[in-house]
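In: Kindly generate the corresponding structure for this input.
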Amino acid sequence: MVYYRQNGSFYCAFEEDLPLPRVEPPEEGVPMSFLFRRDPLSCRASFSVTDPRQLSADQGLGFLDLRRLGAAPELPGPAARRIEAGTLRAVNFDHPRWRFAAEAGRAGKKRLHILALGDVGSTLLTALKLLGADVLSTIGICDLNEKATRRWEFEMNQVAYPWDYSALPEVEVVDQEHLFDCDVFVFVATRGIPPVDSGVQDVRMAQFEANRGLVEHFARMAREAKFRGLFAVVSDPVDPLAKAALLESNRGEDGALDGRGLLPEQVQGYGLGVMNARAAYYAKKDLRFASFLTEGRAFGPHGEDLVIANSIAGYDDALSRELTQLAVTANLEMRRLGFKPYVAPALSSAALSLLLTLRGEWHYGSVYLDGVYLGVKNRYTPFGQEVESLELPEQLFQRISLAAEHLKAVI
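Out: Reported below is the predicted structural model:
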């Protein structure tokens, strides 16, 4: 292990020839990042190291399965102790914005902006107003329909506790010019959802081409604004749209990918939360699925390739596939009733998951692994994004791998 220091920051690496000044190991308690080298857009630019094997492993799906991480490298005390304490951040030195990736996020309450106030956006806004006072200072709202923004500013700022009128975050109208003057940008815009009676089976994928141009437009704006916050994708299909946002933000004027836009971990899709909640709904109603409530997990995209596991330790493939199918088709049940299935997604996938994100707690969201955004259990820590790693049954891992392959075929 070699140690480096530049501009007051300490780094360590296996590579001995990095163009940085070499130094002695820093004292205990001094922040230090581990530098690795990968193609800039092939993986996350930084992540929280929780296992020594992650230092030499590819950032593929193996990060989800402890048994696939390979052999542990020999580590000297300073790095090993920081991993054990959860304070070591790994940073891709080959990423053009590696210094930004090595920085810790800003502490304190955040300013969050919501783009589009349709059914999902307005439901999300209401929930964040009521539940987000501990992590949100202000909620900005933007919509092409100026009457909609005036309406929701008027309504939301009349929601208050008696005598404690500043307890809830203020809601402000934001124009597009200032859309990225925030810590969290939430993309909820859509060009339209197929009508309830349209007969479209996979509504999410029908929306991709329509919404792709929208998310790419705002991703370019994020690049131009040098946005440093979280770009949260709520519009369907969240996983392909998240990747579209990442790629477009990293295109230069010549159309080539230059790695100077959003970092992969700056983008997250928010769609898996409701699929997990739907699985829990059915698990409460059928004792055969009860193990899901304490041992289950959800993986993959918000759609047909969803992967629900009834349990990790006691995985039952047939039972898990049955529960998966119930969760996948729950939205069709709501459509058969004659309603658009937007309330549970707006709350479980978006509002609650975003609040957990800002609190640094575990949540479901789409993380950049193996070249795709894939829904997994993760959290943002002061030392980077952390993905839950478990010993996964082979059948379950193969289902997750297949979902990732299908996502690669989309974009």
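In: contacts and neighbour counts: CA atoms only from here.
Out: Noted.
In: sec struct for residue 47, please.
Out: Look at residue 47: counting by DSSP: H, G, I helix; E, B strand; the rest coil, its state is strand.
In: What residues does it make contact with?
Out: 89, 90, 91, 383, 384, 385, 386 (CA atoms under 8 Å, 6 or more residues apart in numbering).
In: cool, and residue 119?
Out: 342, 343 are the contacts of residue 119 under CA under 8 Å, 6+ apart.
In: any idea how far it lies from residue 340?
Out: 9 Å (CA to CA, to the nearest Å).
In: do the same with residue 279
Out: Distance from residue 279 to residue 340, by CA to CA: 19 Å.
In: if we can go back for a sec, just the contacts of residue 47 now: which is nearest residue 191?
Out: Lowest distance from residue 191 to the contacts of residue 47 (CA to CA) belongs to residue 385, with 31.2 Å.
In: Have a look at residue 279 and residue 340 and say which one is more surrounded.
Out: Neighbour count, other CA atoms under 10 Å: between residue 279 and residue 340, residue 279 has more, with 27 against 17.
In: Quick check: closest non-adjacent residue to that one.
Out: In space, residue 279 comes closest to residue 327 once its chain neighbours are excluded; the distance is 5.3 Å by CA to CA, 6 or more residues apart in numbering.
In: hang on, the one you found packs against residue 272?
Out: No - counting by CA atoms under 8 Å, residue 327 stays clear of residue 272, with 10.7 Å between them.
In: Which one's more surrounded, those two?
Out: residue 272 (32 against 26).
In: isn't that one right next to residue 304, touching?
Out: No - between residue 272 and residue 304 there is no contact under CA under 8 Å: 11.9 Å.
In: Can you list the residue ranges for strands in the stretch 101-250 of the chain?
Out: 110-115, 136-142, 170-173, 184-187, 230-233 (DSSP state E, counting those that start in this stretch).
In: and the fourth one, how far out from the chain's middle?
Out: The reference is to strand 184-187. Relative to its parent chain, strand 184-187 has a centroid offset of 11 Å by CA atoms, centre = their mean, to the nearest Å.
In: can you count the residues close to residue 110?
Out: 20.
In: OK, contacts around the residue nearest to it when sequence neighbours are not counted?
Out: Leaving out its chain neighbours, the residue that sits closest to residue 110 by CA to CA, 6+ apart is residue 136, at 4.8 Å. The neighbours of residue 136, taking CA under 8 Å, 6+ apart as the test, are 109, 110, 111, 112, 169.
In: Sequence B follows; please return its structure for comparison with A:
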Amino acid sequence: MYYYNFNGATLVSLIPLEGLGPEAEPSNSWRLFAAVPGDPVLGRASFKVTHLGQLTGAGHGLEALDASRLAQVQVDERIARAVEDGRVTAVNISRPGWEKLVKWSPSSGKKRVNIVAIGDVGSTLLTGLKLLGGDVISSIGICDLSEQITARWEFEMGQINLPWDYNVFPEVEVISQENLFDCDMFVFVASKGIPPVGSQVKDVRMAQFEANAGIVKHYAKLAREKDFQGLWCAVSDPVDPLAKTAYLESNKDGNGAWDGQGLRPEQVQGFGLGVMNARAAYFARRDPRLASFLTEGRSYGPHGTGLWVANSIQNYDEEISRELTQLTVTANLKMREIGFKPYVAPALSSGALSLLLTLRGAWHCGSVFLDGVYMGVKNRYTPAGVETELLPHIPDQLFGHIREAAEHLKTIL
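Out: Model (predicted):
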């Protein structure tokens, strides 16, 4: 192992690195940084190391989810123990500006959350954050094209309180677009051109992509201009391609050329898998054949086509998983058949509840940057970076579906 004291931090590498000065004894700091290779655009900028095999650069791909697909790497006891203790952050040294990452650390205390677009989804999400987020949210800013809408929801939210204990819930205030990125968490809920109930559009989510991508570009560039260092959250459909749009567009200069000076991949997350996981649980609770999902199951992939629900990690069954996946993917169409837009469960399960779990550093369902796309997996934010669940072994058939989901997302963007 090779150690360098770099920018006041300990940087470790499997191979010698040029331009970082002479090797040095590692400091006694709590956190260690591991220099890993990776694509400057489609690789992750940083992540929490959970397996020594990820030090080779394998942490950028889907193999990061499965310990049995990662190489065994020989390291000294210091690094092995640090990885075991969750104290190692991998840094992609091929990415522009990587040097800044060894000085970055998450802020403590309650967080400011700003939401753009307070329509059906936005207002429901806002209500959830207001009622449930007092432990992690300091205040909530709301912004919409309609001043009438924001005035209404500021007025409504201001009148939600417990008697004689008026500081339990976070305050809600109207903000301008200029102040949207004065926050720790930016939540994008804007949407344009949602197909009406009764339309013949089969893939409602993808029908929204072109229109919503244009809106995302605007807010991605605004985040770049403001040097936003918080979390950019995509909640609007199609969640996963919009998350990638935000990441890519924020890293383009005025001429449209990539320069890597915008949002880092881990600063963007898609919030769509939460409701898919909850829908799978809905069906699993009502059919004993599917019940294994409730204690052993997982959901992977995008919010829509490409999703795969595994009935069990320990006792994977392809046919049961296929049935549960089909029920989950088409649940939104069932709601449309009843005659309503399916927005309440997504706004709460994918939106408010998942956002709060994220702020608490808890495990949740969301799309993080893996294999060059935003892939829905079980993950959490830790002091050492984004951690994706590492399973001892993912069955070959299931891993094949995860890879198919990633390839499907690559065809979109």
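In: quick revisit: how about JSON lines for the contacts of residue 136 of the first structure, with distance to residue 376 of the first structure added?
Out: Output for the contacts of residue 136 of the first structure, formatted as JSON lines (distance: CA to CA, whole Å):
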{"residue": "109", "distance to residue 376 of the first structure": "25"}
{"residue": "110", "distance to residue 376 of the first structure": "24"}
{"residue": "111", "distance to residue 376 of the first structure": "25"}
{"residue": "112", "distance to residue 376 of the first structure": "23"}
{"residue": "169", "distance to residue 376 of the first structure": "29"}
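In: which residue numbers in the second structure go with the lengthiest strand in the first structure?
Out: Counting by DSSP state E, the longest strand found in the first structure is strand 372-381. Strand 372-381 of the first structure corresponds to residues 373-382 in the second structure, going by TM-score structural alignment.
In: what's the mean deviation for the matching stretch versus the first structure?
Out: On superposition with the first structure, the mean distance recorded for stretch 373-382 of the second structure (mean CA distance after the TM-score superposition for the first structure) is 0.5 Å.
In: Now do that stretch: distance to the chain's middle.
Out: Distance, centroid of stretch 373-382 of the second structure to centroid of chain: 5 Å (CA atoms, centre = their mean).
In: now swap in stretch 381-396 of the first structure and tell me
Out: 14 Å.
In: for stretch 272-291 of the first structure, same thing?
Out: Between the centre of stretch 272-291 of the first structure and the centre of its chain there are 22 Å (CA atoms, centre = their mean).
In: Scan the contacts of residue 47 of the first structure and report the most crowded one.
Out: residue 91 (30 neighbours).
In: Helix, strand or coil: sort out that one for me.
Out: At residue 91 of the first structure the chain is in strand, as set by three-state DSSP.
In: Quick check: it touching residue 32?
Out: No - assessed by CA under 8 Å, residue 91 of the first structure is found out of contact with residue 32, at 10.5 Å.
In: Map residue 62 of the first structure onto the second structure.
Out: Match for residue 62 of the first structure (TM-score structural alignment): residue 63.
In: ok, now how distant is residue 342 of the first structure from residue 21 of the first structure?
Out: Taken as CA to CA, the span from residue 342 of the first structure to residue 21 of the first structure is 54 Å.
In: ok, the two, which is more surrounded?
Out: It is residue 342, of residue 342 of the first structure and residue 21, that has more neighbours when counted by other CA under 10 Å, with 14 against 11.
In: leaving aside the residues next to it on the chain, what's closest to that one?
Out: residue 120 (6.0 Å).
In: ok, whatever residue of the second structure lines up with the one you found - how many residues close by?
Out: Residue correspondence to the second structure (TM-score structural alignment): residue 120 of the first structure is matched to residue 121. When neighbours are counted by other CA under 10 Å, residue 121 of the second structure registers 23.
In: Tell me who's in contact with residue 121 of the second structure.
Out: Neighbour list for residue 121 of the second structure: 189, 343, 344, 346, 347 [criterion: CA under 8 Å, 6+ apart].
In: Please report which of those has the highest neighbour count.
Out: residue 347 (28 neighbours).
In: which SS class is that one?
Out: With three-state DSSP as the criterion, residue 347 of the second structure reads helix.
In: Next up, the contacts around it.
Out: Residue 347 of the second structure neighbours (CA under 8 Å, 6+ apart): 121, 122, 124, 125.
In: swap in residue 225 of the first structure?
Out: residue 180.
In: you'd agree residue 150 of the second structure is up against residue 158?
Out: No - using CA under 8 Å, residue 150 of the second structure is not in contact with residue 158, being 11.9 Å away.
In: When the two are compared, which one has more neighbours?
Out: Between residue 150 of the second structure and residue 158, residue 150 has the larger neighbour count (other CA under 10 Å), namely 23 against 15.
In: OK, contacts around that one?
Out: Contact analysis of residue 150 of the second structure by CA under 8 Å, 6+ apart lists 118, 142, 143, 144, 174.
In: how about 10 Å then?
Out: Residues near residue 150 of the second structure by CA atoms under 10 Å, 6 or more residues apart in numbering: 117-119, 123, 141-144, 156, 172-175.
In: circling back to that earlier point, so who does the residue nearest to the match of residue 62 of the first structure when sequence neighbours are not counted touch?
Out: Nearest non-adjacent residue to residue 63 of the second structure, counting by CA to CA, 6+ apart: residue 69, 5.7 Å away. Residues near residue 69 of the second structure by CA under 10 Å, 6+ apart: 53, 58, 62, 63, 392, 393, 394.
In: Name the helix or strand for residue 277 of the second structure, please.
Out: helix 273-284 (DSSP states H and E).
In: what sits up against the very next helix or strand once past that helix?
Out: Moving toward the C-terminus from helix 273-284 of the second structure, the next helix or strand (DSSP H and E) is helix 293-296. Contacts to helix 293-296 of the second structure, defined as CA under 10 Å, 6+ apart, come from residues 277-278, 280-285, 299, 309-316, 320-321, 324.
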